[in-house]
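Participant: A structural model of the following input is requested.
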Amino acid sequence: MSPETSSPAARRQRVPRPYACAAATAALAAAVVVATLGVAPAQAASKVPGTDCLFFPPGNWFQADVSKLPVHKRSAAWMENMSSDRNLHPDFGPSFGEIPVPYGIPITIVDGDHKRVEVKFFYASQSDRVRYPLGGDTKVEGGQYKSGDRHTVIVDRDSCTLYETWATSKKKGKWSAGSGAVWDLDSDKLRKDGWTSADAAGLPILPLLLRYEEVAAGKVDHAIRFTTDVTDKSYLWPARHQAGSVNDPDFPPMGARFRLKASFKISKSLRKDTQAVLRAMKKYGLVLADNGSPWYFQGTSDTRWKNGLMDELKQIPASAFEAVDTSSLMVSKNSMLVKTPD
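Facilitator: Below you'll find the predicted structure:
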């Protein structure tokens, strides 16, 4: 994976405000856009656990229903070059002691008064160079300061600001990371075109993670992050960055979206939580967000994930998926807001 991001000017330090006010402001803004642009109607918005912050405003691309959209013209070619003879692999769940924490990407919630630190970025020109709320309480993918991708996903519950880093470490009291990105959860604005984030696609990680609470409740209302090993040196809206190894349009680009085919039968003999994940894969699909093992999809690091769920998800064939053309949903190339499908 290859990130990068330079600070979007001096990012304003937002003053903490009542949660209800923040949610109301976001809802009002979404209602105005729906009325004037004919964008997708807002559904009941879910909130980041432990906060009153939304996973971005209603009507965003991550929560768009893609079940009725056309199959992408390059779907067959992409699938042929994505090891589609494999099964899905949940890249989260029990680690059985292989690492000190469960597999998956953890979410850290902080208050507005949490200490901010300076971070030295390898891809400094594309990283948001503000002070990040990193500290001893920060949950790092794989455990603090270990090997691997070492993503951090941090939400400031007072300002509803999302901070994400990749390849995060602390040595001799100094923090460093491969890249870092800051997101306003009340805004649909995308990163600068060509910029990475903590993901190769330049997208936020948070809204694409499966979370235990939603899966257990049987209601997953968003697309899911996944990886493959060889990608084209291109990207599709709303992705902003590529990290491909080939110049070949028959290989998938960053931002490509795939859905479980309507013809795939979700057996009633499967666990209820498995059925919930598969329904989401039909309605919202998977988003290619990074380079990695083919058909590995991501969820949060959580001790509550069940082995039975993992085992059933590993039986789903990748060949049951197809690429979707989401271009008709675009309102603006610089926004994740979507139109109502025709």
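
Participant: Every contact and neighbour count from this point should use C-alpha atoms.
Facilitator: OK.

Participant: Show me the helices in this protein, by range?
Facilitator: 19-37, 75-80, 212-217, 272-283, 307-313 (DSSP state H).

Participant: got CSV for those helices, with mean neighbour count and distance to Ser197 too?
Facilitator: Putting those into CSV (neighbours: other CA atoms under 10 Å; distance: least, CA to CA, whole Å) gives the following:
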stretch, mean neighbour count, distance to Ser197
helix 19-37, 14, 23
helix 75-80, 17, 24
helix 212-217, 16, 25
helix 272-283, 21, 24
helix 307-313, 16, 28
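
Participant: Gly148 is nearest to which of these?
Facilitator: Gly148 lies closest to helix 307-313 among these, at 21.2 Å (CA to CA).

Participant: tell me which strands and helices that closest one is in contact with?
Facilitator: strand 89-90, helix 272-283 (3 or more CA pairs under 8 Å, 6 or more residues apart in numbering; DSSP states H and E).

Participant: What are the contacting residues of it?
Facilitator: Residues outside helix 307-313 that contact it (CA atoms under 8 Å, 6 or more residues apart in numbering) are 88-90, 93-94, 270-271, 273-274.

Participant: Next, the structure of the following sequence, for comparison with the previous one:
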Amino acid sequence: MKNAALLVLAMVFLITLIGVLIHDQQPVAGSEAPDLTSSINPDHEESNGDQSPGGSSQSSSDHEIAWSTKSGEMQRSPNSIPKPYEPGVVHLGPGASLGGKLPFPKDSPWNQRIDTAPVDPLSRTLISSIGITKNLFPAFGSGTWEGAPIGIPYVVISSSQPSVPIVYTAYGDESDPGPYPIPADAQIEGHPNEDGDRHVIVIDRDNWKLYELFRAFSIGDGQLWRAESGAIFDLAQHPSRPVGWTSADAAGLPIFPGLVRYDEVMEQKEIRHALRFTVNDTRRAFVPPATHWASRSNDPRLPPMGMRVRLRANYDISDFPPEAQVILKALKKYGMILADNGGDWYISGAPDPRWDNDALHTLKKVQGKDLEVVLIENLVAE
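Facilitator: Predicted coordinates:
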């Protein structure tokens, strides 16, 4: 009996203690309980530690909100720690993180290392035609240029995104027909300017498909899209288009896999694929994985679409900022693929307000003489 009484007293004490603890956790009257996981954009995760592109600590107030319950008030914490990077988790929204998930199989041309591949015998000639003393140029960053974000934007959607009709105005016979699952507010490259390439890029994370448009215009608040060309790619398969066909890119290639993205550089700190670049003058020829040319010249000294270039292995990158080193390492391992006519040695990337433009512009120290052309095989020329 004595033991039973002690057991009852212990249970009463435990229940009372739990009640006190629960009471202490209740929010102050007149206020809502703080959401400790709240953020401005819950679908766009930040890198762990919220380091600025230059490696220094950056205020997270533009991207993340942490709540304090001091005095019963919810307050923005300027030194809040962003949610941790989640490997393999593909998030939703503009410029969203892919969590390290790689478009296309590992053995696809985009994802193959070429650091030990032979140098093409015409490497010097081809490099000279573009510019030996011309500088590498990062055509992406933070902020705006002529009213538009700097770079080629993309958006990640789910399978619930409704599809809308696509009307082609130029290369419909070489394009994949709609409908495409494009959000009404999808970002357009160069918008609001009417000229330029106006690419639209959409990644369906559930079906793992890529949708791209060239010279895209939204009609009727996104109920229909008009474009000159478009292409759909299954990101689980090897990218392929009929020989001679274009895509949303002049070379017939997908654009998205070649973009420099913030999540890769600052979260994963590694780029595991080739990059996309442009030059002003190209040859009426292409080399796989390209399927299309965009030139009137047959000059063999000019580069063909699909040509792959890499940074010389002995080029010293130790004095570059961390994010620039990530990009330069990728140029040594995977190189960059010529995809379009444009600025000479322009590297493509996605815009992001977190990019440090000063750090990115150190890439301009690299010149044409520091690059070499990987052996060109299976050239298709007129």
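
Participant: care to give me the TM-score?
Facilitator: TM-score of the superposed chains, computed with TM-score structural alignment, normalised by the length of structure 1, equals 0.78; 284 aligned residues with a CA RMSD of 2.3 Å.

Participant: Need the helices and strands packed on helix 307-313 of structure 1 in CSV (columns: distance to Arg191 of structure 1).
Facilitator: Below are these laid out as CSV (distance: least, CA to CA, whole Å):
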stretch, distance to Arg191 of structure 1
strand 89-90, 28
helix 272-283, 26
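
Participant: Ser319 of structure 1 and Asp85 touch, don't they?
Facilitator: Yes: using CA atoms under 8 Å, Ser319 of structure 1 makes contact with Asp85 at a distance of 6.3 Å.

Participant: In terms of neighbours, single out the busier of those two.
Facilitator: Each of Ser319 of structure 1 and Asp85 has its neighbours counted (other CA atoms under 10 Å); Ser319 has more, 17 against 12.

Participant: farthest pair in the contacts of helix 307-313 of structure 1?
Facilitator: The largest distance within the contacts of helix 307-313 of structure 1, taken as CA to CA, falls between Pro94 and Leu270 and amounts to 19.9 Å.

Participant: Which one of those two is surrounded by more residues?
Facilitator: Taking other CA under 10 Å, Pro94 of structure 1 and Leu270 do not tie; Pro94 has more neighbours (20 against 14).

Participant: which one is the corresponding residue of structure 2 for that one nearest to, not counting chain neighbours?
Facilitator: Aligned counterpart of Pro94 of structure 1 in structure 2: Ser142 (TM-score structural alignment). Nearest residue to Ser142 of structure 2, sequence neighbours excluded (CA to CA, 6 or more residues apart in numbering): Pro353, at 4.5 Å.

Participant: Tell me how far that neighbour lies from Leu17 of structure 2.
Facilitator: Distance, Pro353 of structure 2 to Leu17 of structure 2, using CA to CA, to the nearest Å: 49 Å.

Participant: Just want to know which of those two has more residues nearby.
Facilitator: Pro353 (15 against 12).

Participant: any idea how far His199 of structure 2 is from that one?
Facilitator: 19 Å.

Participant: contacting residues around whatever residue of structure 2 lines up with Phe226 of structure 1?
Facilitator: In structure 2, Phe226 of structure 1 lines up with Phe277, judged by TM-score structural alignment. When contacts are counted by CA under 8 Å, 6+ apart, Phe277 of structure 2 touches 336-340, 345-348.

Participant: cutoff 6 Å now
Facilitator: 338, 346-348 (CA atoms under 6 Å, 6 or more residues apart in numbering).

Participant: among these, which ones are buried?
Facilitator: Listed as buried from the contacts of Phe277 of structure 2 are 338, 346-348; burial here means 16 or more other CA atoms under 10 Å.

Participant: so can I have TSV of those showing distance to Asp358 of structure 2?
Facilitator: Listed next are those as TSV, based on distance: CA to CA, whole Å:
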residue	distance to Asp358 of structure 2
Leu338	25
Tyr346	16
Ile347	16
Ser348	17
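
Participant: Out of those, flag the one nearest to Asp221 of structure 2.
Facilitator: Among the buried ones among the contacts of Phe277 of structure 2, and counting by CA to CA, the member closest to Asp221 of structure 2 is Ser348, at 28.2 Å.

Participant: Map the closest one onto structure 1.
Facilitator: Taking TM-score structural alignment, the alignment pairs Ser348 of structure 2 with Gln298 from structure 1.

Participant: what do you get for Met307 of structure 2?
Facilitator: Residue pairing (TM-score structural alignment): Met307 of structure 2 is matched to Ala256 of structure 1.

Participant: Could you report the neighbour count for its match?
Facilitator: By the criterion of other CA under 10 Å, Ala256 of structure 1 has 23 neighbours.

Participant: I'd say it and Leu288 touch.
Facilitator: Yes: using CA atoms under 6 Å, Ala256 of structure 1 makes contact with Leu288 at a distance of 5.4 Å.

Participant: show me the contacts for the residue nearest the centre of structure 2.
Facilitator: Centroid-nearest residue in structure 2, with CA atoms, centre = their mean: Arg261, separated by 3.4 Å. Arg261 of structure 2 makes contacts with 349-350, as judged by CA under 6 Å, 6+ apart.
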